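S.K.: coords below, sequence missing:
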């Protein structure tokens, strides 16, 4: 992209000299003989760099610098004058000038200063873009959904993020637990520090202690150097322990000590180190059941479970499916294509499919449709197991085929149960007592089943 530079000086010879020099370097250059003329240019053109004299009739260069930074803060500015004083240099730098050139100057000096000013401007823009990308991805805009359950989740994140409390996120695989953990971090006072995520189920038991706490050289075979663990890497920030239920009992005791004492020790080390880390843990398992079974420490559970967030499965927020489909479509189709994204028939199938893999399964499905079909998502572009989900909900077990990638049986059965409940309510005009009788259930049992899916609202 062409780089545009504006040269502002009341001396014609100086303007033309700089214009020729800069054009030879490949820049597009405009000239203005006063600050007022420069402001006219700036009203209609966005410049990457302005090189301005300080001493000019009328509005001087310092005043022009202030106006530029007020209206176009991303534009880099170099000031120049034959009357160099320390006071002017300090004033110009305070107002946001990149640097200050004293006349007469050397050609190479100008070239270097221009390149450096433009590089700093590019770095600033890149940092702004990355910050915006992080905010979009991990702020609330990264969580897609406007259903009641998602609005409740947003409210909880807003309330818990500014605190230092440990958070436990529970929910099925694919519901977006890590995305919520990142949203908590990037909306907290720790957002400028590290967010470190680890899947506890993916680390061999023999290496887990070293991964979390680090190790000293020679502490075990293969420890050829000192190594910082994840608690050190996340210092001042947030450590996300995904699948916390996979941590072995022996290590749970050491993890509990870190949460209680706020310090840890490297494997093979003798000195304790402070742990300034916020813990966000997650699991797709029933940790309370693990506590009862003895495979998860009760005291650790309560330390982690200061604030609990429950991730709703996709089958319980089907009204969010159209938004999610559009979001993933835009993600994989890099264009502003207008028109139909998904046919009504295909959307109807997705709205009734139980999605055992939750949001992750829906994203993979949209990506598959884009790879194989390209344009609009149609009924024909959906996988056979999705197209056949409506039929299999009432088909005998012998006609059902388990998907090749496996499935969440409980989730699938819950989806069938929910559809039956809804169908009974629809047939009975919303009268719950009649719907219960239609299904051969007591009214109390029917209410219990509705509540299980968040459907028992007056």
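M.R.: Thanks, I have it. Because the structure is predicted, anything quoted here is derived from the model rather than measured.

S.K.: okay, CA-based contacts and neighbour counts for the rest of this
M.R.: Noted.

S.K.: any idea how far the residue positioned nearest the centre of the chain is from residue 275?
M.R.: Of all residues in the chain, the one closest to the mean position by C-alpha atoms, centre = their mean is residue 138, 2.2 Å from it. Taking C-alpha to C-alpha, to the nearest Å as the measure, residue 138 falls 24 Å from residue 275.

S.K.: again with residue 19
M.R.: 57 Å.

S.K.: Likewise for residue 53?
M.R.: 53 Å.

S.K.: same thing with residue 208?
M.R.: To residue 275, residue 208 is 17 Å away according to C-alpha to C-alpha.

S.K.: same question, residue 152
M.R.: Distance from residue 152 to residue 275, by C-alpha to C-alpha: 32 Å.

S.K.: hang on, residue 169 in a strand?
M.R.: Yes. Judged by DSSP: H, G, I helix; E, B strand; the rest coil, residue 169 forms part of a strand.

S.K.: next, the one to line up against it:
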């Protein structure tokens, strides 16, 4: 809990403040001006949120004193005890730290108001601090919605409490969950994710709690569940809104008692984990319709974080394009660059699939234009929301029929044998792989739709992707 530092030579006023802060259950520290300058290194500056500044008989400059405080406490707020005439003479960089004045005698509401002003000042400074941008670096964006998310994360990351992340599909809820784990007291423990909507209801209990050998048909050996695998770390329950009601009851029991048993087992195991859940559904509406338990909701929703959709932070799109393009080589793809006109066009797209849709688009463009530059005309038609600024670059000059004839006469068809021969198997595999990549790209990496485009079975496409080392999305 943040502390208040009182620097004052008036012992009677210090005693009065001590009683008031004790009543408010607010930690505080006291020292005189001589003590402050001689031994302030002993004070834990990270815990100080507000400084109450009395007056001294010593010839001390307020500007020097506030500058000294600002150097030691980067986001400190100062409230003067009684009036300091020098406040009006402070430069703006120091005057902004002085958020109020408290005169004795005072009311408790005035003291609460000082604490509130200090809190708001610290949040405002934190939001504009460049050092805050480095926190949770996995999150890309400096828009106000993302600053709000970062601020919420910084408040809860070090607290061992359950978190519920809400937001549309593709907004990066798992990125937030992983980042919270990496900045938590459990960072040295495992991060274990499970998608509650991707596992059949009859298998979900076994996936969560594990089972003993012979517990049910097919249980040929004992197997630990995600709760065991996450011991000492974080369990991420993605799409918690898709969890069946019977499983919600069992999950609630574990969260309440912090204990569980494997299916078919008799040994009680401790659940030493932190739970982070996420959903794109409206759980409040699901509670009203009886699809989600209200008591489980309050167990999970200790600290909520709402992820904004991409359409509400399109100002972050250039940064997202840079970051996603930078990651392309890790996937075996060449980077792409974007013209300003293409970025402006993308900012007008509604982005129903959010950042996931943007990521798929960039991968598609990297396949079509490896190491190239993307303008408006290179974007798929549904992303072309502004006119092409340089249409003349895409016009073909001269006799089109003559050009086509010349091209045909000089190009080698797929069914023509080069003079120096060819590795037929490798040649056909190259053609096949390129067609697979194109089919996946135009279908946003949805395997089933790509298989329909190629007129082959989905399982056949999966086998061919495995053959060429192509990753499923």
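M.R.: Now that the structure is in, tell me what you want to look at. For clarity, every value in this text was computed on a predicted model and none was experimentally measured.

S.K.: Any idea what the TM-score comes out to?
M.R.: Once superposed, chain against chain, the TM-score is 0.53 (TM-score structural alignment, normalised by the length of the first structure); 256 aligned residues with a C-alpha RMSD of 2.5 Å.

S.K.: Comparing residue 152 and residue 275 of the first structure, which residue is more hemmed in?
M.R.: Applying other C-alpha atoms under 10 Å to residue 152 of the first structure and residue 275 shows that residue 275 carries more neighbours, namely 19 against 12.

S.K.: The second structure: which residue goes with the more buried one?
M.R.: Here residue 275 of the first structure is matched to residue 271 in the second structure, going by TM-score structural alignment.

S.K.: And the strands in the stretch 201-350 of the second structure?
M.R.: Applying DSSP state E, counting those that start in this stretch to the stretch 201-350 of the second structure gives strands spanning 234-238, 259-260, 269-270, 274-279, 303-306, 337-338.

S.K.: Just tell me the aligned range of the helix ranked longest in the second structure in the first structure.
M.R.: Assignment by DSSP state H gives helix 108-128 as the longest helix of the second structure. Counterpart in the first structure of helix 108-128 of the second structure, with TM-score structural alignment as the criterion, is absent.

S.K.: and if you look at stretch 142-160 of the second structure?
M.R.: Under TM-score structural alignment, the match for stretch 142-160 of the second structure is residues 146-164.

S.K.: and what of stretch 450-470 of the second structure?
M.R.: Using TM-score structural alignment, stretch 450-470 of the second structure lines up with nothing in the first structure.

S.K.: coming back round to it: tell me which element the spatially closest residue to the residue nearest to the centre of the first structure that is not a sequence neighbour falls in.
M.R.: Sequence neighbours aside, residue 183 is the residue nearest to residue 138 of the first structure in space, at 4.8 Å (criterion: C-alpha to C-alpha, 6 or more residues apart in numbering). If you go by DSSP states H and E, residue 183 of the first structure is part of helix 177-186.

S.K.: what packs against the next helix or strand after that helix?
M.R.: Going down the chain from helix 177-186 of the first structure, the next helix or strand is strand 195-199, by DSSP H and E. On a contact count with 3 or more C-alpha pairs under 8 Å, 6 or more residues apart in numbering; DSSP states H and E, strand 195-199 of the first structure meets strand 238-242.

S.K.: Residue range in the second structure corresponding to the strand it packs on, please.
M.R.: Counting by TM-score structural alignment, strand 238-242 of the first structure corresponds to residues 234-238.

S.K.: so how much does the matching stretch differ from the first structure once superposed?
M.R.: Following superposition, stretch 234-238 of the second structure is found to deviate from the first structure by 0.2 Å on average (mean C-alpha distance after the TM-score superposition for the first structure).

S.K.: Now do that stretch: distance to the chain's middle.
M.R.: 14 Å (C-alpha atoms, centre = their mean, to the nearest Å).

S.K.: who's in contact with the counterpart of residue 247 of the second structure in the first structure?
M.R.: By TM-score structural alignment, residue 247 of the second structure lines up with residue 251 in the first structure. By C-alpha atoms under 8 Å, 6 or more residues apart in numbering, the contact set of residue 251 of the first structure is residue 209.

S.K.: again with residue 291 of the first structure
M.R.: 297, 298, 301.

S.K.: in the second structure, which of these remain in contact?
M.R.: When you map those onto the second structure and apply both residues aligned by TM-score structural alignment, their matches' C-alpha atoms under 8 Å, the shared contacts are 297, 298.

S.K.: Give the buried subset of the contacts of residue 291 of the first structure as a ChimeraX selection command.
M.R.: The ChimeraX selection below is limited to those of those classed as buried (16 or more other C-alpha atoms under 10 Å):
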select :297,301
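
S.K.: out of the contacts of residue 291 of the first structure, which one sits closest to residue 178 of the first structure?
M.R.: Nearest to residue 178 of the first structure among the contacts of residue 291 of the first structure: residue 301, at 18.9 Å, using C-alpha to C-alpha.

S.K.: Would you check how far apart the counterpart of that closest one in the second structure and residue 258 of the second structure are?
M.R.: Matched to the second structure by TM-score structural alignment, residue 301 of the first structure sits across from residue 297. Residue 297 of the second structure is 17 Å from residue 258 of the second structure, where distance means C-alpha to C-alpha.

S.K.: can you give me the helices for the stretch 301-450 of the second structure?
M.R.: 317-326, 340-346, 354-368, 400-410, 424-442, 447-454 (DSSP state H, counting those that start in this stretch).

S.K.: mind listing what's buried in the first one?
M.R.: Neighbour counts using 16+ other C-alpha under 10 Å place 317, 318, 320, 321, 324, 325 of helix 317-326 of the second structure among the buried residues.

S.K.: What lies in contact with that helix?
M.R.: Residues contacting helix 317-326 of the second structure (C-alpha under 8 Å, 6+ apart): 140, 141, 335, 336, 337, 343, 347, 359, 362.

S.K.: do that again at 6 Å, thanks
M.R.: residue 335 (C-alpha atoms under 6 Å, 6 or more residues apart in numbering).

S.K.: post-alignment, it versus the first structure, mean distance?
M.R.: Averaged out, helix 317-326 of the second structure is 0.7 Å away (mean C-alpha distance after the TM-score superposition for the first structure).

S.K.: how about that helix, aligned to which bit of the first structure?
M.R.: Counting by TM-score structural alignment, helix 317-326 of the second structure corresponds to residues 321-330.
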